[in-house]
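Trainee: got a predicted model here, sequence first, then my questions.
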Amino acid sequence: MRFVNYLFLGILLCFSSLGQDTTQIIQAGRINSKSQQSKPYVILISADGFRSDFSIKYGAKFLQSRTALGVKADAMIPSYPTLTFPNHYSIVTGLYPAHHGLVDNRYFDVNSGNEYSMGNKKMVAEGKWYGGTPLWVLAEQQGMLSASFYWVASEADIQGIRPSYFYTYNENIPIEQRIQAVKDWLSLPAEKRPHMITFYFPQVDHDAHEYGPEDPRVGDAVKWVDQSIAKLQAALDPLKLPINYVFVSDHGMTAVDTENTLKKPIVLDTTNFKVPSGDALLHVYTKNPAAVPRAIEELRKEKSFQTYLMDETPAHWHYRKADDRFNRLGDILLVPNHPSIFNFSPRKTSPGKHGYDNHHPDMQASFQAWGPAFKKGVTIPAFENVNVYPVIANILGLQVNESLIDGKLKELKPLLK
């Protein structure tokens, strides 16, 4: 069974973690202010790639049981582009990607001349790449401790602040140890106990990429995540704390055409253009503006993808030059028509992908929440993920200047008691 495989994998990873950074990092000297010690707790849980229908489709029994005990959305609309780094950061900042700066998993920063990549461990820990104020930074600024068992940017010194307790991202720590770490955090004395906690699962995304979203192995990953969340709550229930659980995903997943992948158009030569690798979208950065008119003319002859100048992209993406607060969007954007996909690698592309239009049904993410702050048995229509930020801040009693974010408390406040 898949569950046995995951357990075996956990044992192997435990041995292979020798030499990997699996130690907890603690910011010394921090305490909750007196006024924050009586506040509720929020555990924000993300299952990467957990499409909005996966809970029902693959029989996530624990999450299904939470529907009657909390609130659920038909779907959560991810921000564009529907990729991991931009959306995890949108959830915790209440900002669209072009507003917080993580415009892609990989992009060119025009001002510095550097190329950001989610795979560069040194780079992802540098606060200069991240705009906005993540929930853990907001909490720490207001005298409330936070903790993270992984989240995009949780290792970075954003505004000079990291969570009070966190781990450097790796997939080598078994789930039992991760759950125990959260229990240990919440068992600390009140002045040392974190109230804002993030917790991340990569398994569904990994398997949906590798096998495609319809493969039974994705169902096994969904069930494993579901059972792990059940174990997490079972471990924390004896603490008798007012814990609120918010379960989200960053995006959905779709099957793509792996046989007829798109290559980089010939007209985008390296003399005139810089094109970081991508699949469901390509940013084209211009070295020579004089080459743009001819390139646009040639690109628009292609019918397998859409070609946009950056003042022409769909309004619901919030992804135009006017939105580009950090000068990181390309000058031209190429977007394949689903199920087409770009592939610059000589290897065959994986059958599961995301990154497409955020209103595409297969790109829709999940949202559920339960705990003392939430009403019971409430289901709502789809909403944008930037609205998660103000509702979590509200539960924690943190002050937010809504003029500085894209999310609005009024969108989800009806879910609260």
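Mentor: Perfect, thanks for sending it.

Trainee: only C-alpha atoms from now on, for both contacts and neighbour counts.
Mentor: Noted.

Trainee: for the longest helix along the chain, buried residues please.
Mentor: In the chain, ranked by residue count with DSSP state H as the criterion, the top helix is helix 216-236. Applying a neighbour-count criterion of 16 or more other C-alpha atoms under 10 Å, one finds 217-229, 232, 236 buried in helix 216-236.

Trainee: likewise stretch 390-408?
Mentor: Neighbour-count burial for stretch 390-408 flags Pro390, Val391, Ile392, Ala393, Ile395, Leu396, Leu398, Ile405, Asp406, Gly407, Lys408 (criterion: 16+ other C-alpha under 10 Å).

Trainee: out of the residues you listed, who's nearest Leu333?
Mentor: Using C-alpha to C-alpha, Asp406 comes nearest to Leu333 of those, at 23.1 Å.

Trainee: measure the closest residue to that closest one other than its chain neighbours to Val391 for me?
Mentor: Distances taken as C-alpha to C-alpha, 6 or more residues apart in numbering place Leu95 nearest to Asp406, at 5.1 Å, with adjacent residues excluded. For Leu95, the distance to Val391 (C-alpha to C-alpha, to the nearest Å) stands at 14 Å.

Trainee: one step back: dump the buried residues of stretch 390-408 to CSV, plus secondary structure and distance to Glu210.
Mentor: Listed next are the buried residues of stretch 390-408 as CSV, based on DSSP: H, G, I helix; E, B strand; the rest coil; distance: C-alpha to C-alpha, whole Å:
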residue, secondary structure, distance to Glu210
Pro390, helix, 35
Val391, helix, 34
Ile392, helix, 33
Ala393, helix, 36
Ile395, helix, 37
Leu396, helix, 38
Leu398, coil, 40
Ile405, coil, 35
Asp406, coil, 34
Gly407, coil, 33
Lys408, coil, 36
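
Trainee: and the furthest pair within those?
Mentor: The distance between the two most remote of the buried residues of stretch 390-408 (C-alpha to C-alpha) is 19.2 Å, for Leu396 and Asp406.

Trainee: show me the residues around the residue positioned nearest the centre of the chain that make contact.
Mentor: When C-alpha atoms, centre = their mean is applied to the chain, the residue found nearest the centroid is His88 (2.2 Å). Counting by C-alpha atoms under 8 Å, 6 or more residues apart in numbering, His88 touches Trp151, Val152, Asp250.

Trainee: list the contacts of the one helix or strand Val284 maps to.
Mentor: Element membership of Val284, judged by DSSP states H and E, is strand 282-286. Here strand 282-286 makes contact (C-alpha under 8 Å, 6+ apart) with 107-108, 272-276, 292, 329-335.

Trainee: and here's the other structure:
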Amino acid sequence: MSRSAVLLAAALAALLAPGAALPVRRQGPRHKLLLVSFDGFRWDYDQDVHTPNLDTMAREGVKARYMTPAFVTMTSPCHFTLVTGKYIENHGVVHNMYYNTTSKVKLPYHATLGIQRWWDNGSVPIWITAQRQGLRTGSFFYPGGNVTYQGTAVTLSRKEGILHNYKDEKEWRANIDTVMKWFTEEGLDLVTLYFGEPDSTGHKYGPESQQRKDMVAQVDRTVGYLRDSIRRSGLESSLNLIITSDHGMTTVNKAAGDLVEFHKFPNFTFKDIEFELLDYGPNGMLLPKDGQLEKVYEVLKDAHPKLHVYKKESFPKFFHYANHPRITPLLMYSDPGYVIHGRLNVQFNNGEHGFDNGVMDMKTIFRAVGPSFRRGLEVEPFESVHVYELLCRLLGIVPEANDGHLGTLLPVLAPEGGTGRPSTPPPTTRSGTALLPGGCPPLMAGLLLATILLAKVA
């Protein structure tokens, strides 16, 4: 082989080396991104309340008719789907509560927010992915934003306290002020901001209550304050804003004559159960004692017409929920309006979520405005699992492997070359490799060129 051929062979080896197919870096100015979640904001909450700021945001940007959250429709699992693009069985945050079926430990929601091993179980959320690609990120009260992932923490973060007052409108505005400083003074590129309302009010008073309507008006005022703050901070032309939520809310049939009460089921006994996770809305998990699985299942499968009990392997696949090691051999959910009572009746909420994500009351909102978005566009419903790919596109970063599809939400982005619109980053393959013009990944282009030259000099 000639000297030229040897050199070309070496070049070919370099192309095959790890890192040879790193993504092409985005050129030009990068826009910032603020993802805001108002917990428990049902898709139709703006229809019985005057919401001028949300309405203006829709006219000036993008609105989805509604968004379908992941199942199970709980706060932490659904929020983690938004920042990973994975169905819950694939990201592993399967419940609001940390639990261990061996030790029998169960921790409440606020304590679970700080349990690193509950969140860091293989999936890397967008904060960490963005930081690995040179960006700075922040999380303000967002579930999952206060632990480390593979040894890396979010650049800046705040965690809500266990006695945090979700309703304090003055604090909401102070939190927004802090986030604006994170963008302007700390140089952050991405921030996720969480508010615990109208979920808390919906639980306490019910989704049809006047208190909930008053809280939606407060949310709308806050959206107005947020958008004014973006303008005052000089970020209007450089920051994309997305407002969404994790799930909806429905009314609990507290006075129904057919409550779902395990302690009243004939032939069922908790003596056959090794571990239980009940009394958490309409969802439940059971680990029967050795040798008792079939017996418990046979007793429960037809125990109540409003209760749906499955063996793990038979749980409906379209929920994308049960195929994870943390899920117990038996799991269940109840019909809308019905919660699951275990040993005692200890649930007293007037509103609840956690139900089948196909139920309309579980649907939620999606609004977006900013330099990258079209104006005055309403889009058809979509699943929340697709939002992550959009977030990555807006930031110009290569996403981790996920269950979403970028094409679902590409139509919400403004065309390239429009006035004040950013150019989109290079399109990517499903593996995340950036494509050159014509759709050829750089590695393949290099291999093709090297092969041609080797043929000429060999």
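Mentor: Nice, thanks for sending it over. Keep in mind the model is a prediction, meaning the values are calculated, not measured.

Trainee: give me the TM-score for this pair.
Mentor: TM-score of the superposed chains, computed with TM-score structural alignment, normalised by the length of structure 1, equals 0.84; 372 aligned residues with a C-alpha RMSD of 2.1 Å.

Trainee: verify the stated contact: Tyr99 of structure 2 with Tyr109.
Mentor: No - using C-alpha atoms under 8 Å, Tyr99 of structure 2 is not in contact with Tyr109, being 10.8 Å away.

Trainee: the more surrounded of the two?
Mentor: Neighbour count, other C-alpha atoms under 10 Å: between Tyr99 of structure 2 and Tyr109, Tyr99 has more, with 19 against 16.

Trainee: not counting sequence-adjacent ones, nearest residue to that one?
Mentor: Using C-alpha to C-alpha, 6+ apart and skipping residues adjacent in sequence, the residue nearest Tyr99 of structure 2 is Lys106, 4.3 Å away.

Trainee: burial of Phe318 of structure 2, as a residue count?
Mentor: The burial count for Phe318 of structure 2: 7, using other C-alpha under 10 Å.

Trainee: dump the residue contacts of whatever residue of structure 1 lines up with it.
Mentor: Applying TM-score structural alignment, one finds that Phe318 of structure 2 aligns to His316 in structure 1. With C-alpha under 8 Å, 6+ apart as the criterion, no residue contacts His316 of structure 1.

Trainee: before we move on, what SS does His316 of structure 1 have?
Mentor: Following DSSP: H, G, I helix; E, B strand; the rest coil, His316 of structure 1 is assigned to helix.

Trainee: what is the neighbour count of the nearest residue to Gly370 of structure 2 once chain neighbours are set aside?
Mentor: Taking C-alpha to C-alpha, 6+ apart, and ignoring the residues beside it in sequence, Gly370 of structure 2 has Asn240 as its nearest neighbour in space, at 4.3 Å. Asn240 of structure 2 is flanked by 23 other residues according to other C-alpha under 10 Å.

Trainee: swap in the one 4 residues further on?
Mentor: Other residues lying near Thr244 of structure 2 total 27 when counted by other C-alpha under 10 Å.

Trainee: hang on, the earlier thing: the longest helix of structure 1 vs structure 2, average distance?
Mentor: Aligned to structure 2 and superposed, helix 216-236 of structure 1 gives a mean residue distance of 1.0 Å (mean C-alpha distance after the TM-score superposition for structure 1).

Trainee: find me the equivalent region of the helix or strand following that helix in structure 2.
Mentor: Toward the C-terminus, helix 216-236 of structure 1 is succeeded by strand 243-248 as the next helix or strand (DSSP H and E). Taking TM-score structural alignment as the measure, structure 2 aligns residues 239-244 with strand 243-248 of structure 1.

Trainee: let me see the contact set for the corresponding residue of structure 1 for Lys213 of structure 2.
Mentor: Alignment note (TM-score structural alignment): Lys213 of structure 2 maps to Gly219 of structure 1. Applying C-alpha under 8 Å, 6+ apart, we find Gly219 of structure 1 in contact with Phe54, Lys57, Tyr58, Gly59.

Trainee: preserved in structure 2, out of the residues you listed?
Mentor: Retained in structure 2: Phe54, Lys57, Tyr58, out of the contacts of Gly219 of structure 1 (criterion both residues aligned by TM-score structural alignment, their matches' C-alpha atoms under 8 Å).

Trainee: contacting residues for the second one?
Mentor: For Lys57 of structure 1, the set of contacting residues under the criterion of C-alpha under 8 Å, 6+ apart consists of Gly219.

Trainee: residue in structure 2 paired with it?
Mentor: Per TM-score structural alignment, the equivalent position to Lys57 of structure 1 in structure 2 is Asp48.

Trainee: let's verify that match: helix, strand, or coil?
Mentor: Of the three states, Asp48 of structure 2 takes coil under three-state DSSP.

Trainee: do His338 of structure 1 as well
Mentor: Relying on three-state DSSP, one would call His338 of structure 1 coil.

Trainee: and it, what pairs with it in structure 2?
Mentor: In structure 2, the residue paired with His338 of structure 1 is Pro336, using TM-score structural alignment.

Trainee: neighbours around its match, how many?
Mentor: 21.

Trainee: the helices in structure 2, which residues?
Mentor: Using DSSP H, the helices of structure 2 run over 3-16, 52-60, 75-84, 88-91, 109-112, 116-119, 126-132, 169-184, 199-205, 210-232, 293-300, 387-395, 442-457.

Trainee: tell me the contacts of the spatially closest residue to Leu453 of structure 2 that is not a sequence neighbour?
Mentor: Closest residue to Leu453 of structure 2 in three dimensions, ignoring its sequence neighbours and counting by C-alpha to C-alpha, 6+ apart: Leu8, at 7.4 Å. Residues counted as contacts of Leu8 of structure 2 (C-alpha under 8 Å, 6+ apart) are Ala450, Leu453, Leu454.

Trainee: nearest to Gly358 of structure 2 among those residues?
Mentor: Using C-alpha to C-alpha, the contacts of Leu8 of structure 2 come closest to Gly358 of structure 2 at Ala450, 52.2 Å.

Trainee: many thanks, have a good one.
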